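**Q** The following block contains a protein sequence and its predicted model.
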Amino acid sequence: MKPATSLSSSSSPSPSSLTHFLIYAFVIYLTPTIISGGNETDHEALLKIKSLVTHDPYGALASWNNSFHFCDWEHVYCGKRHKRVTYIELESNGVEGSLSPYVGNLSFLRMLSLVNNSFQGAIPLELGRLSRLRFLFLYQNKFSVVIPANISGCFNLAQIGLSNNELVGSIPKEISFLSKLNFLSLFNNNLTGGIPPFLGNLTSLEMLSVKENPFGGSIPHIVGHLKSLKELYFGGCSLYGTIPDSLYNLSLLINISLGDNHLTGSLHPAIGGKLTVDFSKLRDIYYINLRDNLFGSNEPDEMKFIDSLKNCTGLLRLELGNCNFQGMIPWSIGNLSSQLKFLYLYGNQLHGDLPTSIGNLVGLEMLSLGGNQFAGNVPSTIGNLQKLKVVYLGENQLSGQIPDAMGNLSSLISLYLSSNMLEGVIPSSLGNCRNLLALYLNDNKLSGKIPTPHLQVSSLLVILNLSQNNLFGSLTAEVGSLDMLTILDLSDNNLSGVIPISLGDCGSLLGLSLKGNLFQGVIPQSLSSLKALVVLDISYNKLSGQIPKFLEHLKLEYLDLSYNEFEGANESALSVLGNSRLCGGIVELGLPKLYVWCKKLKRKSHISQTSTNKGFITVAYNQLLKATNGFSESNLIGKGSFSSVYKGTLYEDDGTFVAVKVLHLQIQGAQRSFMRECEAWRNIRHRNLLKIITSCSSADFQGNPFKALVYEFMPNGSLHDWLHSSESTSRLSLIQIMKIFMDIAYALDYIHGDLKPSNVLLDDDMVAHVGDFGLARFLAFISLYKNISTGIRGTIGYVAPEYGVGRQMTSGGDVYSFGILVLEGMTGKRPTDEIFKEGISLHKFASMALRDNIVTNIIDVNIINVYQEEAEVKEIKKEANMKTIIEECVASTVKTGVSCSMNSPTQRMDIKNVVLELQHILNTLQNI
């Protein structure tokens, strides 16, 4: 291109010539853009961003090259008119590296979303140049160092999400200059320096979350200036001092969470004539969480602040547990919202009678008042609460009888009345609670007979604990109808008669304790049917006869037969804790095969047991020692309570990596688990099952027994790491997780498995392989029983409710575990998450969302792409259609997870139908 007018260096340009020159210069400036079809600055910046990416497992940036215009690159969106980059969406793609400072050259950028990747290092200062930026989402990465102060240069910012990173230092004061900010999320970092008062200047804020940071300090009074605030999350910030009065003036608040701090002071509504607490202005509040703090004033009526909640007509959850509250619950608690579902006052110092007005809270699903000093009777008005699923009144001083009205609670799942002073008989009306899974009446003064014929509780009953009472009479044959029972504890009563033969029909039993009673006769042979039994305690009775030989075939880890009248037995010697004691030479037990087996084990521990591992070529200890560089820490890729896994190279000339799982043989049951796992892997072959290469049953150089299994190495780790671990190097997209679900379903259609995310391993191509059929399942129930016996509350986890952890595996149980895994993958929440307790489960959480048509509200933010601002760079119709399709697929996936995890095995989907449904969902997603 030539200039319109030639200019001589010796003459002054005319105005007309000057105009032409400027036009020429401008055209020359734009030439690279016109030639490339876009802005060269943006093109260069994007390539610079790509250059600092060190790992891109799914090829998210593969299209970022010179083959075609950058506006057509994947994850990049441009404005229709100016062809400048306005939106970068790079969520959940496993991208690792640092963020290039060249991002600051994308001057038209309005949204930057790098959510759920593994970007690390500092957030570049150059971001402060992006004056048009409205949305900055960098959460769930590994950004460290400090929040850059010059972020204030992005003066149009409306939303900032920096949560779940490794940021340090304090919140910069400059962030308070962002007058348009309505969303600020900084939770789960390492920020310190207190919650700064200048946050009160952000008067447009609607959501403020800084929870799970070690801030320290107090809550600044000026936070009460945030008149637009709807959600406030300050939990887990090591805060102290009192709650400022100004917070109660935030009339738009719907959610306030200040739990897990060191807050003190009274919540009494009026002290010295001054109003300090007044929830009445928070008319729209639906969630109040003040739990785990240090409130309390030693005043007899400090719970009177409950009065000011009566105007909060939408209140759904009130969590005030472990707060050091004293005094009595006021009658006005019955004036709380009829919508209230969750009332949590556990672990305070409350006393007096339970007010009968509690019966007015007809919306309650969970009532937790345990761990206090309540006295008097259990109010019969509790029977009015037809929606109650969990009642926890344990660890109080309640007396009188259990009211018959308890039988009106037809939705009841768990009833905890343990550790009180309740008297009288167990009411037969409890038989109306057909959905009951757990019944704890232990440690009371209950008398009479066990009403087994009348106590027709739910056929799904899993836990029955009636121990430490004054019950008498015999245990009748009807106990055998409780075929889903996993824990039966009748210890320390005055029960007599014989152990009923029908007890052998309770095939799901993991733990059975009859100790401290007056049982007579022999141990019935029918108990040999209890293949899942792990804990058996029948000590301190009057049992006689021979100790049966079938005990040697049970998988017992705790056996106590002491202080009975067995023939030829030393009374003080018959307490056996774990296999190591079974091998200790207690001849009086009359278990010669066990004893001989243990002696043989010790004598031949240095010999490779090829018969145990039929089908595998075993390797020696020294081979594995060399393969793993002496089992060095640098080769350690995973460690648990019962095994350690090392990366190694088995054959030097091969160079192929393997995973060597070394069992911790000091753990009870590890030896048997090794044999069981070898048996499981002997003849199976499937694309989605973990491939075992060889095994080792030998001794180390000190003569100690050594056992290990050698597996094909899975370079992409476990599904658990991808879903939860902060060390995860990659994240999962919706299509990827759907493919993983498909792989797992295929595996379960082939074989039973111990299914949970940590047992799902991923290869180079992200193909899922199910593995570990042994030790994890074996020891889970030990912890389960110990926790349950002390009053555990909440979900067991992945285990189907009909048989617990130890029962022989069935396809129905596998489907249940798979359903929980699907829901965990979609919601990002473990089944043992803190919110899932007191009868609230992951399954129920998801099913309620389906019922209320709000599935997208519970989906992990890592799963669904963010669509904000996308309408500006795509056709609105197309974008809306795509969003609808994805939401429908997500809802169908959650529905599948819910259908698989139904309590009743007969209501669960068949695994073959699961495969078909998931395949349909995956096809739909891939065809968008």
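**A** It's in.

**Q** When you work out contacts or count neighbours from here on, use the C-alpha atoms and nothing else.
**A** Noted.

**Q** can you pull out the helices in the chain?
**A** Taking DSSP state H, the helices of the chain run over residues 15-36, 40-51, 579-582, 592-603, 621-627, 670-681, 719-723, 734-748, 775-789, 811-827, 842-851, 855-858, 876-900, 911-926.

**Q** want to throw those helices into CSV with distance to Lys173 and mean neighbour count?
**A** Formatted as CSV, the helices of the chain follow (distance: least, C-alpha to C-alpha, whole Å; neighbours: other C-alpha atoms under 10 Å):
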stretch, distance to Lys173, mean neighbour count
helix 15-36, 39, 14
helix 40-51, 28, 18
helix 579-582, 62, 18
helix 592-603, 68, 14
helix 621-627, 54, 17
helix 670-681, 56, 19
helix 719-723, 34, 22
helix 734-748, 38, 21
helix 775-789, 47, 18
helix 811-827, 35, 26
helix 842-851, 39, 18
helix 855-858, 33, 16
helix 876-900, 38, 19
helix 911-926, 44, 16
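
**Q** Including distance to Ala532, could these go into TSV?
**A** TSV is the format used below for those (distance: least, C-alpha to C-alpha, whole Å):
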stretch	distance to Ala532
helix 15-36	71
helix 40-51	55
helix 579-582	16
helix 592-603	19
helix 621-627	33
helix 670-681	14
helix 719-723	27
helix 734-748	22
helix 775-789	10
helix 811-827	14
helix 842-851	25
helix 855-858	36
helix 876-900	24
helix 911-926	24
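
**Q** putting a second one here so we can go through both:
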Amino acid sequence: MNFFFMILLCFASQMLAYFMLPTTVALSLSSKTDKLALLALKEKLTNGVPDSLPSWNKSLHFCEWQGITCGRHHTRVSALRLENQTLGGTLGPSLGNLTFLTILKLRKVNLYGGIPKQVGCLKRLQVLYLDQNHLQGEIPIELSNCSNIKVINFALNGLITGRVPTWFGSMMQLTKLYLGANDLVGTIPSSLANFSSLQLLALPENHFEGSIPYSLGRLSSLTYLSLSSNNLSGEIPHSLYNLSNIQIFDLAGNKLFGGLPTNLNLAFPNLEVFYVGGNQISGIFPSSISNLTGLRNFDISENNFNAPIPLTLGRLNKLEWFGIGENNFGRIILMPQLSAIYASSNNFGGALPNLIGNFSTHLGLFYIDNNKIYGVIPERIEQLIGLIDLTIGYNFFEGTIPDSIGKLKNLGILGLDGNKLSGNIPIIIGNLTLLSELGLSNNKFEGSIPFTIRNCTQLQLLNFSSNRLSGHMPNQTFGYLKGLIFLYLNNNSLTGPIPSDFGNLKQLSHLNLSLNKLSGEIPKDLASCLELTKLELGRNFFHGAIPLFLGLSLRFLEILDLSENNFSSIIPSKLENLTFLNNLDLSFNKLYGEVPKGGVFSNVSSISLTGNKNLCGGIPQLQLPPCIKLPAKKHKKSLKKKLVIISVIGGFVISVITFIIVHFLTRKSKRLPSSPSLRNEKLRVTYGELHEATNGFSSSNLVGTGSFGSVYKGSLPNFHY
């Protein structure tokens, strides 16, 4: 039924094109059909944007248009290739009129919508690439009519849904099938084993479940198998070890269990990449791997292997990626030619040898964190100039960070957390200008935070928590780290205020300064950190009011901890507006007044207000006393009474002041004018001079006596100014 419907659909498309064209020879008719089909396709592909695909115009022959290839013996479109463009449109039905098309590649061109049914009209189609777009919906059954197709690539669309069609098994010419990174569900159909010519099967990053079909072991031509990052379970079928041509074998990130065969080198003699990490595979490490001389990448991390790693692994001189992390091996083999070592979370012990400096300068990734390695960080680590990621945290390293680490200029991640390192954080850290993550937490570092970290402008994560750092946070430092997302300085002995340049951290999501000795008020500059989701300032000496901007600007807050400080204010009701806030700790401050009831305050398990003695109201579960409020009328009368009293007192005070001023001016005006030379100066006369001038205050010099005393006359020989 579908077959006849498809024939009718294709016939209708051709007839429509026929009636749109003038009568002419058959070849010209076909050419014009292709041209009209392409122009209609452009309208859909570009979503009508006129500047897109400028060469697709009527003045040029369509065989000269960008991405178009025509046949050697006819002017029909045989290939359409457009890649790495931002077309932003859809695949229109006119695609079905390009009946001579053998290659269709529309890769990474920002396509939306579904795959049109008219693709089934392309009977000559051999290669179909629609990967790295935003296509959605199910794979149309009409595609099964394209019996000559050899390559299908729908990977990295993300929205292609449904199941892998069972009719795929009828496409006998198929050699490569890419369906990775989509939204496909269900089981992997056993009918895929009918692809006798299939060389590549890539179905990673979907939602497939159930077991791997045993029938896939019949795909004898298969060189590439990737079923990683799904929900597949059960044991790896033994039939897969019959695929002797396999070069890439990737089943990582599933729920597979069981063991690996002891003769892996015989099963896969051409093996180059072997990924089974992130499963539940157990047993011994297959020593036969040492005979896979072409092996480049090997990853069995995050499983349950527990036997020692064979020393013979050292003969794999082509091995570059070596992933054995999160098992229980107990011994590590260091191979100098490696470019990546992932050996985290085993039971490796001993010291890190100084011969690590003999490793290849191509070593880019070095993960040996969460083991039992002790000793100092070797000085010769400076020779690993290719290192991009050095993660050696949660071991027993001690001593200081060697200055030589500052020579690793390509370092993007430095993880030294959870050791016994001590001393100051070296200022040489500022030389690592490409760092995106710097983790020094849970050590014994002392002293101040080096201002040179401001040179690390690429930092996204900075973790100095749980050390013994002291002093003020440096000014004009953190503001340079404008890409910082996570900042953890908690559990130290830092003092002083929060620097104002924290306001430059526009991308900051997590800020933890708790468990320090910081003081001052919360700076208003933090209002600029609009992306904050976690703000933890508890157990410091901050004071003042809880700022209003917390509820106005920081709208994405999920966690707010201001506990065990000296805040003294009401709780701002604006905090009710923080719709994402689910953890609010204001305990042990000096807060007072009414507790809001909306938002986070409506859930007693989301808030902590203990230790604030003067709070009232809130939801009943808080068991706070009710807030006492005066009735509105009484309040108005009381206010009027207060105004009257204030007015009376004010009037009386003004009257008294006026009386005093008038009295003073009146008395002044009655005084005799003083000598001009003495008006602005003080006359300085001693008691002895007065005694002599009045003849010892003789009665002959007495002028008169009044209620305030006696007045004498006398003659002073000299004035002293």
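**A** Alright, I've got the coordinates. Here the structure is a predicted model, which is why all the values come from computation and not from measurement.

**Q** of all the helices of structure 1, which lies closest to Leu367 of structure 1?
**A** Among the helices of structure 1, helix 842-851 comes nearest to Leu367 of structure 1, with 16.8 Å by C-alpha to C-alpha.

**Q** what does Ile35 of structure 1 align to in structure 2?
**A** Alignment note (TM-score structural alignment): Ile35 of structure 1 maps to Thr24 of structure 2.

**Q** can you tell me what part of structure 1 the longest helix seen in structure 2 aligns to?
**A** Counting residues, the longest helix in structure 2 under DSSP H turns out to be helix 632-670. On structure 1, no counterpart of helix 632-670 of structure 2 exists by TM-score structural alignment.

**Q** Going by contacts, tell me the helices and strands next to that helix.
**A** On a contact count with 3 or more C-alpha pairs under 8 Å, 6 or more residues apart in numbering; DSSP states H and E, helix 632-670 of structure 2 meets no helix or strand.

**Q** For whatever helix or strand comes next after it, which residues meet the burial criterion?
**A** As assigned by DSSP states H and E, the chain's next helix or strand after helix 632-670 of structure 2 is helix 687-693. Within helix 687-693 of structure 2, the residues scored as buried using 16 or more other C-alpha atoms under 10 Å are 689-690, 693.

**Q** so helix 687-693 of structure 2 matches what in structure 1?
**A** Per the alignment by TM-score structural alignment, helix 687-693 of structure 2 matches no residues in structure 1.

**Q** starting at the chain centroid, how far to the helix or strand following that helix?
**A** Next along the chain after helix 687-693 of structure 2, taking DSSP H and E as the criterion, comes strand 702-706. Put simply, strand 702-706 of structure 2 sits 97 Å off its chain's centre (C-alpha atoms, centre = their mean, to the nearest Å).

**Q** which residues in structure 1 does strand 702-706 of structure 2 align to?
**A** Using TM-score structural alignment, strand 702-706 of structure 2 finds no match anywhere in structure 1.

**Q** Packing partners of that strand?
**A** strand 709-712.

**Q** where's the strand it packs on relative to the chain centroid, distance-wise?
**A** Offset of strand 709-712 of structure 2 from its chain centre (C-alpha atoms, centre = their mean): 94 Å.

**Q** Go through it and flag the buried ones.
**A** By neighbour count on 16+ other C-alpha under 10 Å, the buried set for strand 709-712 of structure 2 is Tyr712.

**Q** Now do it: which elements does it pack against?
**A** strand 702-706.

**Q** mind listing the strands for the stretch 301-450 of structure 1?
**A** Shown for the stretch 301-450 of structure 1, the strands assigned by DSSP state E, counting those that start in this stretch span residues 317-319, 326-328, 342-344, 349-353, 366-368, 373-375, 390-392, 414-416, 438-440, 447-449.

**Q** Lovely, talk soon.
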